[in-house]
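Novice: using only what follows, build the 3D model:
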Amino acid sequence: MTLMEPIKPAATAGIACTVEDLRRAVNAAAFVVERRNTIPILGCLRIEPLNDKLRIEGTNLDSWLMVDCPATCTEGKPFVIDARLLLALLTGAERDDSVSITLDGNILTLRIGPAVARVQLLCPASDWPTPPGTKGMSWVSIPEAVLAKLFGRVRWAFSTEETRFYLNGIYMHGRDGRLAGAATDGHRLALYQADADWPLPNLIFPRYSVAALRNLMTEGGNQQLRVGGSADPVRMQISGDGWTMTVKCIDGTYPDYTRVIPDRSTMRGYAVINRALLRRVPNTRRMHLLRDALKFDLAKRVANLNSVGLGIDVEIPIEADGDFAIGFNEGYVREIAQIFDTLRIEASTSSDAALILTEDPDLTVVVMPMRM
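Specialist: Predicted coordinates for the structure are as follows:
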């Protein structure tokens, strides 16, 4: 066959599924595939036909994600295909289109609705790396809604600095036998106490896997997740309905965050601000690179943003009480306000760590003030 000859569709499909199911599974598995790889096979997905489903697997060697796609598989063997290419082929298809797949040597034929594509597979399935096992893991069952909520409450506070790699994730640990998640970058701390048992080792779940896991869960989900963890090697595995994620956790010692949580009985002032009031204050990060301080003058009962770089001074009235002023990175306040509508900031002095209280009593937020 020359390049100018028309593509002939496969006579009988070895694999049949719908675009909606395949696109959902491919999008989920591709979440852990990095866009740039020096090892070509790590830019691919491994697809294995089973009796009534396709098992689609992606990895970056630190995170492994296996997602099942409902399918009819009459024949076929595992193959490896470029993740971005497969996503591109599925992007423009209608969700209720049918998909049929056949493999002849290293030529993969995909019929997606009325379109037929032939793909030459460049990486053999035998080159796919062996996923880690579960030997030595302890196990617990956690409701999906509980774990999804924990990640959503604290993920905004972890660090992205590579020098302090042990802060580049969510510290999942036990507090009085219950699951707690903590994240900090040294300037702010978020601690969430979940309603679930935690008999597993204390582990630091890496930030690069947080987005992939949240893509698989929903805060209102009602399934039970099977969670396993081991301290040597530091690994965690989480399994849900039709998916399994295995993650190499951060091998490091998390700092004692309890030392920075202030005693609420020592607080001498407070300020209350909500999302609607914050919208009246310009987001200066969108206009220049620096973050400005959002100052709370408790005596005058006003919040003030003074940006030297932009030459603006904005003041809004707030509910407050106290005899001092305190300022915070405005970006930190905005990030918390994106999750909760109303924030109550409590502080003892203008230079000590402050507490931010929200509608969630299980969440503790600590923020260090800026020098005014």
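Novice: alpha carbons only for contacts and neighbour counts from here, please
Specialist: Fine.
Novice: ok, longest strand in this structure?
Specialist: Ranked by residue count, the top strand of the chain under DSSP state E comes out as strand 188-197.
Novice: next up, the contacts around the closest residue to residue 209 other than its chain neighbours.
Specialist: Nearest non-adjacent residue to residue 209, counting by C-alpha to C-alpha, 6 or more residues apart in numbering: residue 63, 6.7 Å away. When contacts are counted by C-alpha atoms under 8 Å, 6 or more residues apart in numbering, residue 63 touches 32, 209, 245, 246, 247, 248.
Novice: returning to what we had before: which positions in the longest strand of the chain come out as buried?
Specialist: 188, 189, 190, 191, 192, 193, 194, 196, 197 (16 or more other C-alpha atoms under 10 Å).
Novice: could you dump those residues into TSV with distance to residue 93 added?
Specialist: Below are the buried residues of strand 188-197 laid out as TSV (distance: C-alpha to C-alpha, whole Å):
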residue	distance to residue 93
188	44
189	44
190	42
191	43
192	41
193	43
194	41
196	41
197	44
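Novice: state the pair within those residues that is farthest apart.
Specialist: 188 and 197 (26.1 Å; C-alpha to C-alpha).
Novice: state the number of residues packed around residue 230.
Specialist: 20 (other C-alpha atoms under 10 Å).
Novice: now do the same contact list for residue 241.
Specialist: residue 223.
Novice: could you measure from residue 268 over to residue 354?
Specialist: 11 Å (C-alpha to C-alpha, to the nearest Å).
Novice: apologies, that question was intended for residue 281.
Specialist: When distance is defined by C-alpha to C-alpha, residue 281 is 21 Å away from residue 354.
Novice: higher neighbour count, those two?
Specialist: With neighbours defined as other C-alpha under 10 Å, residue 281 and residue 354 compare such that residue 354 has more, 28 against 17.
Novice: what sits closest to residue 171 if chain neighbours are left out?
Specialist: Nearest to residue 171 is residue 204, by C-alpha to C-alpha, 6+ apart, at 4.4 Å.
Novice: quick one: the helix or strand hosting that neighbour to chain centroid distance?
Specialist: Using DSSP states H and E, residue 204 sits in strand 203-206. Remark: strand 203-206 is offset 12 Å from the chain centroid, using C-alpha atoms, centre = their mean, to the nearest Å.
Novice: how about this one, so we can line them up?
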Amino acid sequence: MKISIERAELLKAVAQAQSVVERRNTIPILANVLIEAEGSTISFRATDLDIEVVDRAPAQVEKAGATTVSAVMLHEIVRKLPDGALVTLMDDPASGRLVIEAGRSSFTLATLPREDFPVMASSDYTANFTAKAGELKRLFEKSRFAISTEETRYYLNGVYLHVATAEEGQMLRAVATDGHRLARIDAPLPAGAEGMPGVIVPRKTVGELRKLLDDEETPIEVSVSETKVRFATPRITLTSKVIDGTFPDYTRVIPMGNTRRLEVDASEFAKAVDRVATVSSERSRAVKLTLDADKLVLSVNAPDAGAAEEELVVAYADERLEIGFNAKYLLEIANQVDRENAVFLFNSSGDPTLMREGGDTSAVYVVMPMRV
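Specialist: Predicted coordinates:
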């Protein structure tokens, strides 16, 4: 194998691949990236056995071939090479190693046989559709904060992507919850997604997916089966196993009868919560909301640290209410609001609170109160 490639193209491809690789591996080959060169393209494939990413880049291929080298080491070398460098990759048959040359720099890396590299088995996908990167990005970005980190409830360790029926008809819906807060985001259902099985996309996959969705106009080919999900652009293919479990019936925890309505500037609210939470105890970070006619008072009382209070002018016309929340949860939900105003719907101090962006019902958030 012998190829030449621009440093910027190589860095982009290697960075995407090496981020999938786990830092600690009991199987040496999983620390490597599989490099395959053919025609005018070089591809980099990495896997942790649950996720597989393939990134392709244009290159001058003098001699086709394939090998595997340390993903982290290759990334570090390319990252430190000067901008604009032309990088040559070639295998040395005598030593069985990969030689990397750029200008006056030369590196030799140990390799492992390409035959040992595990390639994820292809699946029979039951649904194939195309969606804009921007729509998928909104689904995952707005729901990912609510993914549970509790490993015992593994079925909550991802985003539940499925087809749901709303007032507007069938929608592509993403839901995440950790039992304390919940995010439910809807997008128009793409053609071909009607028969899609509901799948739980793992937390790590959601994180890796963000890199594919940078250009919001890029069409993303999505393929879904009962066990796998695949997202593909012309350059990158990300394949992932889905979480083998049943996502709970989230509709039961979304309150429908909350009538006490608070409308507040989302940015001002988030800043005020952040300020008063400075003195809250780290363990609970509890913030009390006291609602009265067109007035909201945010307060924290931490006996060992101090107290804080801030008043906001809001739109509220219902009876007085005092309710407490975890400051971190309130901040995360408020930061999801793209529009100017956030609308909170309350029932009582002990019931779940619903939040949405103005009159938009395509993004709904639920947060559980706490005693203060």
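Novice: next, the TM-score between them, please.
Specialist: The TM-score (TM-score structural alignment, normalised by the length of the first structure) is 0.90; 355 aligned residues with a C-alpha RMSD of 2.0 Å.
Novice: quick one: contacts for the aligned partner of residue 2 of the second structure in the first structure?
Specialist: By TM-score structural alignment, residue 2 of the second structure lines up with residue 14 in the first structure. Neighbour list for residue 14 of the first structure: 73, 74, 75, 76, 100, 101, 102, 103 [criterion: C-alpha under 8 Å, 6+ apart].
Novice: just the buried subset of those residues, please.
Specialist: By neighbour count, with 16+ other C-alpha under 10 Å, the contacts of residue 14 of the first structure hold 73, 76, 100, 101, 102, 103 as buried.
Novice: including distance to residue 92 of the first structure, could those residues go into JSON lines?
Specialist: Formatted as JSON lines, those follow (distance: C-alpha to C-alpha, whole Å):
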{"residue": "73", "distance to residue 92 of the first structure": "24"}
{"residue": "76", "distance to residue 92 of the first structure": "26"}
{"residue": "100", "distance to residue 92 of the first structure": "16"}
{"residue": "101", "distance to residue 92 of the first structure": "17"}
{"residue": "102", "distance to residue 92 of the first structure": "21"}
{"residue": "103", "distance to residue 92 of the first structure": "23"}
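Novice: just those residues: which are in strands?
Specialist: Going by DSSP E, the strands hold 73, 100, 101, 102, 103 from those.
Novice: trace the first one over to the second structure, please.
Specialist: When you say that, I think you mean residue 73 of the first structure. Mapped onto the second structure by TM-score structural alignment, residue 73 of the first structure lines up with residue 61.
Novice: tell me the contacts of the closest residue to its match other than its chain neighbours?
Specialist: The shortest distance from residue 61 of the second structure to any non-neighbouring residue, by C-alpha to C-alpha, 6+ apart, is to residue 3 (4.4 Å). The contact partners of residue 3 of the second structure, by C-alpha under 8 Å, 6+ apart, come to 37, 59, 60, 61, 62, 63, 64, 88, 89, 90.
Novice: could you check how far the residue mapped onto residue 140 of the first structure from the second structure is from residue 230 of the second structure?
Specialist: Mapped onto the second structure by TM-score structural alignment, residue 140 of the first structure lines up with residue 129. Remark: distance between residue 129 of the second structure and residue 230 of the second structure (C-alpha to C-alpha) = 11 Å.
Novice: which SSE is residue 240 of the second structure in?
Specialist: strand 236-241.
Novice: what range in the first structure does that strand sit on?
Specialist: By TM-score structural alignment, strand 236-241 of the second structure lines up with residues 243-248 in the first structure.
Novice: which residues touch the matching stretch?
Specialist: 62-68, 132, 205-206, 209, 213, 234-239.
Novice: how about the nearest residue to the alignment partner in the second structure of residue 87 of the first structure, chain neighbours excluded?
Specialist: Structural correspondence for residue 87 of the first structure with respect to the second structure (TM-score structural alignment): residue 75. The shortest distance from residue 75 of the second structure to any non-neighbouring residue, by C-alpha to C-alpha, 6+ apart, is to residue 14 (5.9 Å).
Novice: sec struct for that neighbour, please.
Specialist: The three-state assignment at residue 14 of the second structure reads helix, by DSSP: H, G, I helix; E, B strand; the rest coil.
Novice: quick one: the aligned residue in the first structure for it from residue 342 of the first structure, how far?
Specialist: Using TM-score structural alignment, the partner of residue 14 of the second structure in the first structure is residue 26. When C-alpha to C-alpha is applied, the distance between residue 26 of the first structure and residue 342 of the first structure equals 38 Å.
Novice: cool, residue 208 of the first structure as well?
Specialist: 30 Å.
Novice: do residue 161 of the first structure as well
Specialist: On the measure of C-alpha to C-alpha, residue 161 of the first structure and residue 342 of the first structure end up 29 Å apart.
Novice: how about residue 105 of the first structure?
Specialist: From residue 105 of the first structure to residue 342 of the first structure the distance is 61 Å (C-alpha to C-alpha).
Novice: of those two, who's got more company?
Specialist: Neighbour count, other C-alpha under 10 Å: between residue 105 of the first structure and residue 342, residue 342 has more, with 18 against 8.
Novice: can you pull the contacts of the closest residue to that one other than its chain neighbours?
Specialist: Leaving aside its sequence neighbours, residue 342 of the first structure sits nearest to residue 274 (C-alpha to C-alpha, 6+ apart; 4.2 Å). Neighbouring residues of residue 274 of the first structure by C-alpha under 8 Å, 6+ apart: 337, 341, 342, 343.
Novice: what does residue 274 of the first structure align to in the second structure?
Specialist: So, by TM-score structural alignment, residue 274 of the first structure is matched to residue 266.
Novice: now do residue 305 of the first structure
Specialist: Checking with TM-score structural alignment, residue 305 of the first structure has residue 300 as its match.
Novice: other SSEs contacting the helix or strand where that match lies?
Specialist: Secondary structure assigned from DSSP H and E places residue 300 of the second structure in strand 295-302. Secondary-structure packing of strand 295-302 of the second structure (3 or more C-alpha pairs under 8 Å, 6 or more residues apart in numbering; DSSP states H and E): helix 266-276, strand 286-292, strand 306-313.
Novice: from residue 160 of the second structure, how far out is the equivalent of residue 189 of the first structure over in the second structure?
Specialist: If you follow residue 189 of the first structure across to the second structure using TM-score structural alignment, you land on residue 182. As judged by C-alpha to C-alpha, residue 182 of the second structure and residue 160 of the second structure stand 11 Å apart.
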